[in-house]
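> Below: sequence and its predicted model.
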Amino acid sequence: MAKFLHIADIHLGFDRYDSRERTRDFFLALQDVLQRYAVEERVDFVLIAGDLFEHRNIQPATLNQAQLCLQDLQKAGIPVLAIEGNHDNRPYGTRTSWLKYLSEWGLLKLLEPGDVAAGEPFYFPWDDNTRRGGYVDLACGVRVVGANWYGAAAPKAIEQIATAIEALPPGPEHTVLMFHHGLEGQIARYSGALRYSDLLPLKMVGVDYLALGHIHKQYSVENWVFNPGSLAANNIEEASFQRGAYCVEIDDQGVQADLKTDYYQRPVVRLSLTLRGQESQEDLIEAAEKTVQAAIATGDLDPTAGPIVELRIEGQVGFDRLDLDIRQLQATLQQQSGALIFLLKYNVEAVAYSTPVSELSNRMQIEETIFTDLLAAHRDYKGRCTTLAKGLMDLKDRQLTGAVEPDLYQFIQAMLEDSPGKA
């Protein structure tokens, strides 16, 4: 029986939120997973099915993180087999990458097809001297085969890979193939995904375990296709995805893949607030603070854990939406929640009042309705819109009958002082 760990989409060097602590989260997740489920479980080997790094060009600190994790496995005598993903693959026309660098230094084996155009076979066995090869036969009874990142050309590449695997000399009883691509139907808004039928040629030539990467959500199909998802959520939307690392046992009875999710991950909390259009700025701020406080009270949000928090404010407001100081509110909520990163999604519309007007209404009734609607849409006047609308009608009549400006100003002052609920 062989035992191995399958991970993908680690994304070391993740920098989307411009936070050193958040970048470090991805290193801590990898380090914890490898210690718990590779070193402590004493697996025979580890698979990295693409996207070890977030970028092709990485910072020294990111390279150091990768080296530290891989050195821990090296000390434990656990080989690491890897392929490039779309994030860390070498640019077209170049001969090296940071994964290639790690491979040349003996920290992993980068398995990739040969240069057929230069006369090399599509697959040739791994050579420890040249640090090159497309597949490796392990003493635990497993042949591991690698692949490049193919993008839109993946369906055609699968046919080529299947033909090349079928032509390989006899080897271990079990075959594992690493392939960085996604399967259709797993997540929304993903174009270019493979159909399950596209993968079947690989099964027909004896691939027992297809180790995928690329999609950041865990899934498996027919106990043959496995994708562990990313180790950490790369954005708020991904927080709802199940993800982890597959601890796999393979023997004559088949494949037993157990998804491991108990490891270091920063908590992500998503909150929402819907407004009805009657709220002032002060009401909105108070409601937002209460939403955060309620999440803390129920235990859904732990300020001591330094979570990532998103609050979505939607609906309608009774004031100009641009009048609210979003940055100040965000800073206040971040302090109250103890969040490392607080994302405030402010997606509201100002209330548009439009009272139905009867076809039988006369001009004066229509004008009064318009005044009422305009006043009702203002945060300071909506509580006394009816009285003020009548006053504006009276003001208009006074102006049309020739009242002088001092008298009009005096009338306005009296109207505002006398109207119920005045500010």
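In hand now; what should we look at? Not measured: the values here are computed from a predicted model.
> Only C-alpha atoms from now on, for both contacts and neighbour counts.
Will do.
> wait, what's in contact with residue 91?
Counting by CA atoms under 8 Å, 6 or more residues apart in numbering, residue 91 makes contact with residue 56.
> Could you check how many residues crowd around the residue lying closest to residue 173 once chain neighbours are set aside?
Counting by CA to CA, 6 or more residues apart in numbering, residue 173 lies nearest to residue 141, which is 6.0 Å off, once chain neighbours are set aside. A count of neighbours around residue 141, defined by other CA atoms under 10 Å, yields 16.
> ok, structure two:
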Amino acid sequence: MVQETRILHTADTHLGYRQYHSEVRRQDFFKAFETVIKDAIDMQVDAVVHAGDLFDSRNPTLEDLLETMNVLSRLKVANIPFFGIVGNHESKQSTQWLDLFEEMGLAGRLGKAPKMVGDVAIYGIDSVPKSKIPLYDYSGFEIPESLPENCRKLLVMHQIMPPSPYPDWDCAEVIENLPFKADAILLGDYHEYEKIKVGESWVTYSGSTERNSASEKEPRSYSIITLSGEGLEISRRTIPTRNFLFITAKVYGEEKPFEQIFSAVNEHLEEIPESVVFLDVSGDSGSVLSFSEIEEYLLSKGALVAKVKDARIKEGIPEEVIKVAFHDPDRAVAEELRRMSLNDGGLIVDEVIRSPDVPRSRVDEETENRLLGLIEAIDFKDPDFMIKIPVSHVSPVDPSSSVSSIESSGSVSSIESSGSVSPIDSVSTVSPSSPSSSAIIKEPEELKPPGAAEEIENPKPAGVTEFTAAVAAKSETLMPPVRIQRSESLNESLNKIFEKHDVVPESPETAGSIAGSVETAVEDEISKVTPDSGVITAPQSSSPVSFSDNSQTGFSAISPPESIPSPEILKENSEADADEKPVDGKLSEEKPVGVPDKATKTVKQSHRKGKEKSAVPRQYNLGDYL
């Protein structure tokens, strides 16, 4: 003779849920759970099975844990086992709260190994995310040989399945793939009571023990599963819970709308106390209502929670505006990624973060490994490898400006001088907007003596014809127009110019001769640039060159010196050099007296800004950096 076994099936208790921010509602959820446990003890059932979502959160408060342990301890005293699975609300990454209760002897966690209740074997499957349902592994279920010959088998799950109206998992598929015959599947996650038969197996939802939303209008319940020689029987038991009261008030015209609403509320004065009240206002939309005033009136009548909804038809709103459309979230994500125009690295990061196969704890490691693989696959030595930069619009530049400009597509660089006095303020190369292909040399206005030439034009091309044409065509890829390979002659000429310029001219005639020599020397060096090769020769030196971005101005420039020495220092240097001046009248090429020897003595950074600053500018090796 088969022994009769009775199992209480409950689910979705959502302990700790502070609904509507009310502490009273949090206590209501515990009271409903206590009612279920009390009935189990009174009926002396053989076991209590919980089908997931014991807690509303994966991080319940200490108060919630203590109260739950207190309720479960009553079952332990009555020698009634409590078995459960993990729901989607309470699921943690590793150790679950059920594991804690199992260590304390208050509960048992169901899995692929059966828990025996008499001659009934109970299995369990924790909540499976929707994206992982097709990948679920049905292997691993244990079927001990010691099971009784007529052993009944139950499977507990927490999924949306038929008879739910919006199933994520097919019951027939589960029953077909199980390695054992399931007499019944006890479900959780759907908060309404349901019962259907799929093949030879019963599939049932017990419903939630408390209302989690206003849409759950049916009474709350749990189920009793009775297994005997006559078969399997499922019965439903309802639970007394707090009243949810729904009131409808219609407003006609614009006169005295509050009186009409309060009149509808007064018809339910006996039901309002200690109830959760939902008031729907319908009718004419002409008057403006204050929801807070209506809610205060409901609370004054004893309502625990008051919620007001304005369901009146709004005039002047097109019907299509209030239509609701649902789109595929995966398609929306794909469209957003396409709009963002991510590169390969960005797509890899997005794929790793949204992949259901990568645990959260391994997102950083997996992303790093994938990106390293991408970088290793790139051949940076490939001559065709380039980085494309967005093109900026070419703006015309005044060729008479004291700062030279080369308009390039999306790239601007500036070479700044940190030396002392320089006789050359800037060298202006050809601008695309300039009508002539010439280079202009100018002197600083502070050092330009009276009578000196204003500017001298170099009739020869500047050597950037191809680069200028590319800029004019708004090329999308930035390519360097020229490259400095060696420039010994340029550096030697500049050294001579700088040494000659250490002596301050004392007369207009002397000043004119020095200015002429400066202009002639630099003109000769610039004229060496050929338009075909686009190569500027420059001397090799170990002096640093600093580059700075000047994207707002849109040109490359050789900046003027940071400071100009005072006339007193220039005069002292000129007098010292005058004593050593050769008879033939040529300027001495020796180092000025006022310049310290850098090879034997290091000049501190702070000294460079004072009177000890040399009047001779530093030499720059442009070829090492461009």
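Received it, and whenever you're ready, just let me know what you need. In this text the structure is predicted, and so the values were computed from the model without any measurement.
> one step back: if I line the two up, what does the residue nearest to residue 173 of the first structure land on in the second structure?
Under the alignment (TM-score structural alignment), residue 141 of the first structure pairs with residue 119 of the second structure.
> what about the strands in the stretch 201-350 of the second structure?
Here the stretch 201-350 of the second structure has its strands, by DSSP state E, counting those that start in this stretch, at 201-205, 220-228, 231-239, 244-251, 276-283, 305-310.
> on average, how far is the fifth one from the matching bit in the first structure?
Spelled out, that is strand 276-283 of the second structure. Its matched residues in the first structure lie on average 1.3 Å from strand 276-283 of the second structure after superposition (mean CA distance after the TM-score superposition for the first structure).
> What residues in the first structure pair up with that strand?
So strand 276-283 of the second structure sits over residues 308-315 in the first structure, by TM-score structural alignment.
> in that stretch, what's buried?
Neighbour counts over stretch 308-315 of the first structure (16 or more other CA atoms under 10 Å) mark 308, 309, 310, 311, 312, 313, 314 as buried.
> Check the gap between the residue nearest to residue 173 of the first structure and residue 224 of the first structure for me.
To residue 224 of the first structure, residue 141 of the first structure is 18 Å away according to CA to CA, to the nearest Å.
> Tell me, how many residues neighbour residue 21 of the second structure?
Residue 21 of the second structure sits with 10 neighbouring residues when counted by other CA under 10 Å.
> show me what contacts it?
For residue 21 of the second structure, counting by CA under 8 Å, 6+ apart, there are no contacting residues.
> Map residue 250 of the second structure onto the first structure.
Matched to the first structure by TM-score structural alignment, residue 250 of the second structure sits across from residue 274.
> residues contacting the closest residue to that match other than its chain neighbours?
In space, and not counting its chain neighbours, residue 274 of the first structure is closest to residue 314: 4.9 Å by CA to CA, 6+ apart. Contact criterion CA under 8 Å, 6+ apart gives 272, 273, 274, 275, 346, 347, 348 as the residues in contact with residue 314 of the first structure.
> Please pick the buried ones from the residues you listed.
Buried members of the contacts of residue 314 of the first structure, scored by 16+ other CA under 10 Å, are 273, 274, 275, 348.
> What are the contacting residues of the helix ranked longest in the second structure?
Among all segments of the second structure classified by DSSP state H, the helix with the greatest residue count is helix 23-43. Applying CA under 8 Å, 6+ apart, the contact partners of helix 23-43 of the second structure are 8, 13-19, 48, 71-72, 74-75, 78, 80, 209-210, 222, 239-242.
> rerun at 6 Å
Under the criterion CA atoms under 6 Å, 6 or more residues apart in numbering, residues 15, 16, 17, 18, 19, 209, 210 lie in contact with helix 23-43 of the second structure.
> circling back: which residues are in contact with the match of residue 250 of the second structure?
Contacts for residue 274 of the first structure (CA under 6 Å, 6+ apart) come out as 313, 314, 315.
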